[in-house]
Each structure stands twice: as C-alpha cells, then as structure tokens.
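**Q** sequence and computational prediction follow.
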Amino acid sequence: MNTFHNTLVTIDNFIWGPPLLILLVGTGIYFTFRLRIFQLRHLPTALKMVFSREENQSTGKGDVSSFAALCTALSATIGTGNIVGVATAIKLGGPGALFWMWLAAVFGMATKYAECLLAVKYRKTDSKGEMVGGPMYYLEYGMGNKWLAKLFALFALGVACFGIGTFPQINAIVDSAQLTMNAPAWLTGGILTVLVAVVTLGGIQSIAKVAEKVVPTMAVIYVVSCASVLIMQAEALPAAFQLVITSAFTGTAATGGFVGASIMLAIQSGVARGVFSNESGLGSAPMAAAAAKTDSCVKQGLVSMTGTFFDTVIICTMTGLTLVVTGVWQGDAAGALMTTQAFAIGLGSEQIGPYLVSIGLMFFAFTTILGWNYYGERCVTYLFGRKGVLPYKIIFISLVASGAYMHLDTIWVIADIVNGLMAIPNLIGLIALRHIIIEETHLFFSKQKETENEQVFNRI
C-alpha cells in the first residue's frame, strides 16, 4: 500500500511539474501577447461590467446574471487555496513565490477569458431548458473531438466527487470548527451535509443565490481583516514588498525556521499554488460562465477573467503580505496554522486571529463544495443526460456526509492527479480554437469602436 501511495505521489509530482505548468502559463502568455495584453487594457471595462446593473439585468439567453455566474465560479475557486495554499507556497518558495503567483495570475486572466468566451459561444440548452456549457461542449462542437470532451468530463467529475469539491474542503471545515469551537466531527459533518443538500438540490438558481450573497460578503470580511493587519504593520510594508520582489529573482536565504529556497523553487511553488487557487486553464469556471444571461461571449469572457483578479491579485496578495509583514513565514508553522499565527501577531490578539482564519476557511470551503457540486452536475448531464443528475446529487451528498471521518491521503493524491489531468484536454481545446477566440475578440472591440465613433459623430 505504501509503495502504491509513493507511486501515486511520483505521478502527481510529474503531472503538476514543469510540463503542465509550462502548458498552463504558456497558453496564457500566448493569448496575452496575441491579444496585445488586453486583460490589463480592458480590466477597468471588465470591472465596470461586473458591477453594472444594466449588464446584470441582461435579457440575453441564460439562467443567471453575469454577476451570479461569476460568483458561482468564485465560490469554487475562493477556498482553502487562498489561505492554506498561499502559506504553503511561501513556506516552500519564500516571499518571492508571491511575485510568481502575481505573474501566473496576469497570464491566467487571459486563459480564463479565452475558456469562458468559448463556453458561451458553444453552450447548448438541455432537456430541462437550462443552459449547459464548458470545455466538453467546445471540445465536441467547436473542435469536433467527442472523446476528448468525454475525457474532460470524466476527469472533472472525479475532481468534484473526490478532489477539490469534497474531502479537502470538508476536512478544513471540520478541523476549523474543532479548533475554534471544540465542535465534534459528527455534529459539524451533519450540519454541513444538511446545508449542502438544501442548497444543491435547488440547482443552479439556488447555488447562484447563495454564492451571490456569501462569496462577496466573506471576501470583503477577509480582505478587511487582512487590511487591518497590514495597516497595523504599515511600517513593515515597504520592506515586505522589496523582499517579495528581490527574493523572486535571487532566492531566499535560510532564516529562523525557514530552510531557504532557490529561484526555481519560488517560481514552481508560486505558479503551482497560484494556478491551483484561481483554476485558470483547468476548465472549471467555463461551466458556470455558460449559465450567464448574456448576449455576447466576449462580455462574459471579460466578466469571468475578473475572477482570477479577485482570487489571486487581491485575496492571495492580502494573505501573502500578511504572512510576510508579521514574519511568520520564517517560523516552524505551516498551512492554516501559519496564517492563524500571522493574524494573532498582526492584530495583537490570540483570540481574534484564530476565529477570523477559521471562519474564513469554513465559509470559503463551504462555497467551494457548492460550486464543485454544480460543475459535477454539468459533467453528469453531458455524459449521461438529465437522468443522471439526481443519482449524482445523492452520491455527492453521501460523500459530504462521509468526508468528515475520512483522512485518506491516497484518495487526495488521486484527486490531485485527476485535477491536473482535466486541464490537459481543456488547454488542447483552447489552443485548437485560438483563431475563434481572436476573431470574436477583434470583432467585438471593432463593433464597440464603431458604436463609439457613431455616438461622437451624432453629438457633433
């Protein structure tokens, strides 16, 4: 059994090693330069669309507003990766890992835009009248490769049931509740199962309504909490930024409990954790984007790419800077405990810090379960039709109920492998359909420019 586990760890390290990371970041670099760094040029426009009442009351085809679709995608991406993942990256690669996380996010925004554009362009209507889309649809109907589409759906379903969507999140919630409130695992697991059942049985409308309220609220509370630490440690901020930049290119010397890190380790840990956190290129967010009420695939692509900005550039940055300014990255603590210590030191309170981190973890993990439940449902619909949805939901809820008692490292390694594997068909699809993405983008902005010119001419 130990040999089997070690073999899986070797496979996992290979899949999440340089080949996949180069493919993920490389795809983002290609679209960034092919579309002339549009994700930075058009970020203000994209942010305006996110918060525009007019855009979110669109009469276009779809099941939920663009904002609700974005929140559903964010519910799955903003999770333990933003708290535990950032701490792990900095523990392994030093403060410089945060810089490479930023760089991966900038290129990741281009990838997220491309995959969500295709999701809307190739979406379909199922037998229930709901919009369905995602990599499996643009792989089949855009690229014309049905077996690759089924492969993606199978891998993504595995991630929903045995990976990001269940066990790591459930364990994070159970452990946090036990740590801060001394709540027994059976009680936390029972409450969690009931809540997940109530929300997910209502479908995308129910999930989106919860995500629309919980995700922005928790993100704001967490960011404000981090900002409070940074304000109280303001004098350390300039040095922290300098350390992040310099160690990204020079490595980090061993200090305190930190064992030192090379430039390559900073790059690998920063990029890997960044991609794991925002999921750009994995193909998950397009399944939520396809449900948006919109009349333009480019508009939804722009709205969706802000998810990577919010997840990594804002939330992960706040966590990372909190860890650096408080100096806990040099200590012996790791993961959630490291972030908890940072809050305790930064806020000068041993009580408030653990509660803030634990509550943040619980809510982020809960919404991740909801988001991935929906992604799994989309994959089941594609593979087996609507008849497979109810059995899937029953199995998913059962997995949530049993997850509170599971500590199976081997299952988590398998899940991590499948998580990496689902990115491969998706990235193949993005590269194969790159001309469609470029044409749709140029057409949209050309029409927009024509409209603006007409408006100026009419005023004259």
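**A** Cool, the structure landed.
**Q** please make it C-alpha for all contacts and neighbour counts, starting now.
**A** Will do.
**Q** Provide the secondary structure category for the closest residue to F152 other than its chain neighbours.
**A** Distances taken as CA to CA, 6 or more residues apart in numbering place M422 nearest to F152, at 5.3 Å, with adjacent residues excluded. Under DSSP: H, G, I helix; E, B strand; the rest coil, the three-state class of M422 is helix.
**Q** who touches M422 in this structure?
**A** Counting by CA atoms under 8 Å, 6 or more residues apart in numbering, M422 makes contact with L151, F152, A153, F155, A156, L282, G283.
**Q** quick check: the two most widely separated of these?
**A** Greatest spatial distance in these: L151 and L282, 13.2 Å, computed using CA to CA.
**Q** just the strands from the stretch 101-250 of the chain, written as ranges.
**A** 124-125, 131-132 (DSSP state E, counting those that start in this stretch).
**Q** A further structure is provided below for comparison with the first:
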Amino acid sequence: MLSVIESVNAAVNNFIWGVPAMICIIGVGLYLSIRTNFLQIRKFPYAIKVTIGRMLRKREASDGSLTPFQAVCTALAATVGTGNIAGVAGAIAIGGPGAVFWMWISALLGMCTKFSEVTLAVHFRETNANGDLVGGPMYYIKNGLKKHWHWLAYLFSAFGVLTVFGTGNATQVNTITTAIDSALINYNVIAADNTSTANLVMGIILAILVAMILLGGIKRIGQVTEKLVPFMALFYIILAVGVVIINWKNVPGVFSAIIRGAFNPASVTGGVVGSFFMSMKKGVSRGIFSNEAGLGTGSIAHACADTKKPVKQGFFGIFEVFTDTIVICTLTALVILCSGVPIGYGAAAGAELTISGFTSTYGNWVSIFTAVAMCCFAFSTIIGWGLYGARCAEFLFKEKAIRPFMVLYSLVAIIGATVDLGLLWSIAETFNGLMAIPNLIAVFLLSGVVVKLVKEYFAGEGKNA
C-alpha cells in the first residue's frame, strides 16, 4: 500500500513541479508584468522607499490587525525558511550553478505575482466574527470572482490545511531537531545513537511554544515575528557575507559559472549535469518554493495589515521576494560556490552542503551558529504557516475551527521531532504545489482589478505617498 502511495505521489509531484507547471507560474508572472508595464522594475526604488520607510515607522495596529511591518515579518517568517539553506543547495547539486540564474528570473517575475496577490488580498478582505481582518486567495476568489469560480476558494483552503501540517510544521521541526542533534553530537554532549529522548523533549517544548504563540492570536504572532525575523535574517546575512569577503577572489569565477551554467550546464559541471531544462526546472521550482510567489500564502498575512491602501501594502510583496530570493538565496549560493567545497553534481544535497561552505571558511566552531540560524528559520516558518492553516480552516469550517486547529497543529511538532518523515515531506511538497493552481487561475482572472488599483493609486495619493 505504501509503495502505491509513493508511486502516485511521485507522479503527481513530478507534474506539479514539472515543466508544464513551471510554464504556468512563469507565464502568469510574465503576463502580470506586461499588464503592469513591469511595475516591479519601474517602481522598484519606490517600493524599497515605501517598504523600508514603513518598517522604520513604529506604531500600534488596531484590534484584530497587524502593523504593516508585522504583516511583512509574518509573511517573511513563513517564506524565509530551510528552503533558503537546503533548497538552494539542492538546486545547485541537481541543476548546477546555472540554477541560481533561473532562480533570479523566477524571482524577477515573482515580484509582480506576489505584488498582485497582496494587493488583491487587502482589497477583497473581510472582518470575521472575532473582529480580525481575514483575507488571502480564498477571499479574493470569493469576493472578486463570480459564483461559478468559488469552488477554487474551497480547493485552495483544503490544500492549505493538508499542506501546513507537513510543509509548515513536521518537516520544520525535524530540521530543528536535526540541527540541534548535530551540534550536540559535534560537542560530545550526546551520542549519535542516543538522540530519541532529546528529540522527544525538544518536540514537547516546541509544541508548547507554538501553542502559546498561535493561541495568543494575531497580535502575539505579529509581536513574535517582528522580533525574530529581522534578527535571523541579519544574523544569517552577516555570516554569509563574511564567507564571500574571505573568498572574494573566487567571486568573479562564481558569477561566470552561474551565467554559463544557465545555458550550458555541462561546461561547468564537467558533463554530470548536462540538461538545460534540468537547470532551469530546479532553479525555478526551488525559487518558487522559497519565495512562495504564485502560491498565494503570503497574502494571507498581509490581509491582516492595518492599512487602507492595498497597492501600498502590495509593494511589500516585491520587497519580500527580493529579500528572500535575490538577497538570502543568492548569499547561500555564494557561500557554497565561493568556499570551494566539493559539490556532488547529480546527487541530492541539502543543508549539509551549505553548512560545509561555512565550516570550510570559518572552521567547525561555526556549526553551532549555523544550527541557531536553521532553528530560527524553521521556527519562524512554523509560526507563519500556523496562521495560514488557521485561516484556511476558518474559511472551510468558520471561526469555531480556529482554536482546535491551532492545538492540533502544535501537537504535530511532537510527531515531527520523533518520527522519520520520508514520504510526509514529499506529500506535503505536492500539496504545496497544488495550492498554486487555484491561486494562479484567480490572479490571472483578477489581473484587470490589479491594473485598475495601480492606476488609481498613482493617479491619486500614490504620487505623493
């Protein structure tokens, strides 16, 4: 029975994250870019000015909402995760250095996709029975499209609930326990064959922490993410920039390998990775998996923002994709490629390849810091996806489902800490991709609304905002 499930999931997964799906995701991003006259490029300086400016402006949000800064931190909490460390390493190992180039291309178009998602989420959001602002793909489908499209909203929410337990929780907890185990074993605190008790304890502690944060409501989620996300991002960026500076002589050769490898992978990998399409597929899929542009999930957090200007909040979508992929994913790639660590091209690789880049530059002592970074990345993802799952459950089963969902979601941390995930990760990745289908259809159909809102914004107060 298990082998049948694995076979079915593998077939669906290969399609969802295969060439047709990549074309759809890239196609919608290109279509939106053309319709908005490449807003993400034209207005990029304005986007950075608006987003950074609002981040530095401290203010309290009204009840049931987040400040714009808390909203972007909550979205980044879910976005900036282990995919930035392990996902980039896997893309380079399977697709060669050229995969990084295609990651950049997917981010460039993804900026406009995520801008559109956030703008629509704020424009079509609602206030629930608890007085909280709620929105996201399910709400812009329900409130923006005709009734015969509403089944897409329920489909998105169902896939969302199924995804969060795996992608958002169990696999992230497993990453935390693995990182801590590695550090403890490295310093001879525990034996390699005696981690089960420590993992159980960690699972229980994480379950309690997650429950305390999520059950505290939208305000507490925002208060945690606005402190955790800037710290973890800055911490990781400083470590990574240090590797690049120390190995600065390798930088020109690395960028040359990225550009050459994008169109002729074999010339860089020695023929091990020789497929142009494999390089492109891995770069695009891992880029999307990291920045979530096209999945629609990040817009759920932005819909909670205390703002009356959908387009202004939409610029945070551009900022998020830029920060996640262009900055953090690129730095991870440079850590691996500049450090000169051996890469087994053609074979699967994960966080260990990125960690090798750090340790080969700084020494083994840095392993404890990389473990801390991975724990922060994974924990922030758990919190962000907890909010997404709660909103999807609420849409399907009303407000009464929120607290039971959050309790169940928290308890899954214990499972993630103590069992071999294997198939669960693969199934979660499949559902993650399936979420993109109803969302991309909706964003495509509502592109005219995005164009109208952008024109109105820059014709009015946006000119002087």
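**A** That came in fine, so what should we check first? None of these values were measured; they are calculated from a predicted model.
**Q** coming back round to it: the more surrounded of L151 and L282 of structure 1?
**A** Applying other CA atoms under 10 Å to L151 of structure 1 and L282 shows that L282 carries more neighbours, namely 26 against 18.
**Q** aligned partner of that one in structure 2?
**A** Matched to structure 2 by TM-score structural alignment, L282 of structure 1 sits across from L295.
**Q** repeat that for M422 of structure 1.
**A** Taking TM-score structural alignment, M422 of structure 1 has M435 as its aligned residue in structure 2.
**Q** picking up where we left off before, top of the contacts of M422 of structure 1 by neighbour count?
**A** Counting neighbours by other CA under 10 Å, the top entry in those is A156, with 31 neighbours.
**Q** map that residue across to structure 2 for me.
**A** Aligned counterpart of A156 of structure 1 in structure 2: G160 (TM-score structural alignment).
**Q** center of structure 1 - which residue?
**A** Closest residue to the average C-alpha location of structure 1: T77 at 2.5 Å, with CA atoms, centre = their mean.
**Q** what does S358 of structure 1 align to in structure 2?
**A** S358 of structure 1 maps onto A371 in structure 2, by TM-score structural alignment.
**Q** check the offset of the helix or strand containing its match from the chain's centre.
**A** Element membership for A371 of structure 2, per DSSP states H and E: helix 367-397. Its chain's average C-alpha position is 10 Å from that of helix 367-397 of structure 2, according to CA atoms, centre = their mean, to the nearest Å.
**Q** may I see the buried residues of that helix?
**A** Residues 367-396 are the ones in helix 367-397 of structure 2 that count as buried (16 or more other CA atoms under 10 Å).
**Q** do stretch 456-465 of structure 2 as well
**A** For stretch 456-465 of structure 2, by 16+ other CA under 10 Å, it's Y457.
**Q** the counterpart of I170 of structure 1 in structure 2: neighbour count?
**A** Under the alignment (TM-score structural alignment), I170 of structure 1 maps onto V173 of structure 2. For V173 of structure 2, the neighbour count with other CA under 10 Å is 30.
**Q** pretty sure V173 of structure 2 sits against V419.
**A** No: shown here, V173 of structure 2 and V419 do not form a contact pair, counting by CA atoms under 8 Å, at 10.6 Å.
**Q** onto which residues of structure 1 does stretch 66-77 of structure 2 map?
**A** The aligned range for stretch 66-77 of structure 2 is 64-75, by TM-score structural alignment.
**Q** contacts for that stretch, please.
**A** Counting contacts by CA under 8 Å, 6+ apart, the residues outside stretch 64-75 of structure 1 that touch it are 50-51, 55-58, 204-205, 207-209, 211-212, 215-216, 284-285, 288-289, 291-294, 300, 303-304, 307, 311, 364, 367-368, 370-371.
**Q** go again using 6 Å as the cut-off
**A** 50, 56, 208, 211-212, 285, 288-289, 292-293, 304, 367-368, 371 (CA atoms under 6 Å, 6 or more residues apart in numbering).
**Q** about what we covered before: next up, the contacts around the residue nearest to the centre of structure 1.
**A** For T77 of structure 1, the contacting residues are N278, by CA under 6 Å, 6+ apart.
**Q** picking up where we left off before, out of the strands of the stretch 101-250 of structure 1, nearest to L43 of structure 1?
**A** Comparing the strands of the stretch 101-250 of structure 1 by their distance to L43 of structure 1 (CA to CA), the top pick is strand 131-132, with 26.7 Å.
**Q** make JSON lines out of the strands of the stretch 101-250 of structure 1 and add distance to T246 of structure 1.
**A** Shown next, in JSON lines, are the strands of the stretch 101-250 of structure 1 (distance: least, CA to CA, whole Å):
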{"stretch": "strand 124-125", "distance to T246 of structure 1": "48"}
{"stretch": "strand 131-132", "distance to T246 of structure 1": "46"}
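**Q** pick the most buried one from those strands.
**A** Mean neighbours per residue, mean count of other CA atoms under 10 Å, is largest over these for strand 131-132, with a mean of 24.
**Q** and that strand, what does it pack against?
**A** On a contact count with 3 or more CA pairs under 6 Å, 6 or more residues apart in numbering; DSSP states H and E, strand 131-132 of structure 1 meets strand 124-125.
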